[in-house]
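> missing the sequence, but the structure's below:
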């Protein structure tokens, strides 16, 4: 069993996956910083500085707080504003990844498909024989 495990780990696919996960986590941090620190402030300035993250509806009469974090400590809340913020972040991240993939696809030249090779000499000869026999 230990030998099988070593063989499994030594395969390139597992190592490729590990590298992909590590790079993906790092890339996720970069994209999160891009959206949180650069893009969302611009979006906030364009729409008048509205911060959706503190919009909520208290589900309990005990909740009297005005910020989402404080309201969650007091009881259950329906945090629709936080959902709107996360949805906007997702759309921005999806757009950035789309543009990145599009740029990479343009930068890396595609291999042209090789023209299919013509029939071999044997096939040509057999075709001629068949056609001769039909006459």
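Yep, it's here. The structure presented is a predicted model; accordingly, all values stated were derived computationally and were not measured.
> rest of the way, CA atoms for contacts and neighbours
Fine.
> helices of the chain, residue ranges please.
All helices of the chain, identified by DSSP state H, fall at 2-10, 12-33, 40-46, 68-74, 80-107, 121-134.
> so what touches the first one?
Residues from elsewhere that reach helix 2-10, judged by C-alpha atoms under 8 Å, 6 or more residues apart in numbering: 14-15.
> pasting the second one now:
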């Protein structure tokens, strides 16, 4: 069983997938940081210094012994207050859209490069194929005879 597992792990696809997952996780952290530290503050500034992380709807009562801010989502959540955090959902949605746009642009670029490489390969193949036509000496003689016959059609009829 261990040998089969080693063979499975050694396959290129599994290693490629592992590398993709690791890079994806790192890319996700970068996008989250970009979103939380740059994009959402700009959006908040445009809409009037709004912190989206504190947008929520209370679904229950705040405990009587709660001493924190009633406008802080993280503190209320830690206190166990039931609520809908739609600001956090909005932030995560923007994260997703950034990742989707980045992947779209990356895949579009890769597809264009691959299409260009494929068309160049086809062109090169066609050029090589036309340049590498066999030259048979008998074929050359036949071409000369045909050219001669075309230049003097009346001579060919007399013979």
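Good, I have the coordinates. These numbers come from a predicted model, not from an experiment.
> wait, which of the helices of structure 1 is closest to residue 58 of structure 1?
Taking C-alpha to C-alpha, helix 68-74 is the member of the helices of structure 1 nearest to residue 58 of structure 1, at 7.6 Å.
> mind listing what's buried in that closest one?
68, 71-72, 74 (16 or more other C-alpha atoms under 10 Å).
> most tightly packed of the helices of structure 1?
helix 68-74 (a mean of 15; mean count of other C-alpha atoms under 10 Å).
> packing partners for it?
Counting contacts by 3 or more C-alpha pairs under 8 Å, 6 or more residues apart in numbering; DSSP states H and E, helix 68-74 of structure 1 is packed against no other helix or strand.
> re the thing from before, redo the helices of structure 1 as JSON lines? Include distance to residue 55 of structure 1.
Output for those, formatted as JSON lines (distance: least, C-alpha to C-alpha, whole Å):
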{"stretch": "helix 2-10", "distance to residue 55 of structure 1": "48"}
{"stretch": "helix 12-33", "distance to residue 55 of structure 1": "22"}
{"stretch": "helix 40-46", "distance to residue 55 of structure 1": "15"}
{"stretch": "helix 68-74", "distance to residue 55 of structure 1": "7"}
{"stretch": "helix 80-107", "distance to residue 55 of structure 1": "4"}
{"stretch": "helix 121-134", "distance to residue 55 of structure 1": "74"}
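> and of those, who's closest to residue 62 of structure 1?
helix 68-74 (6.6 Å).
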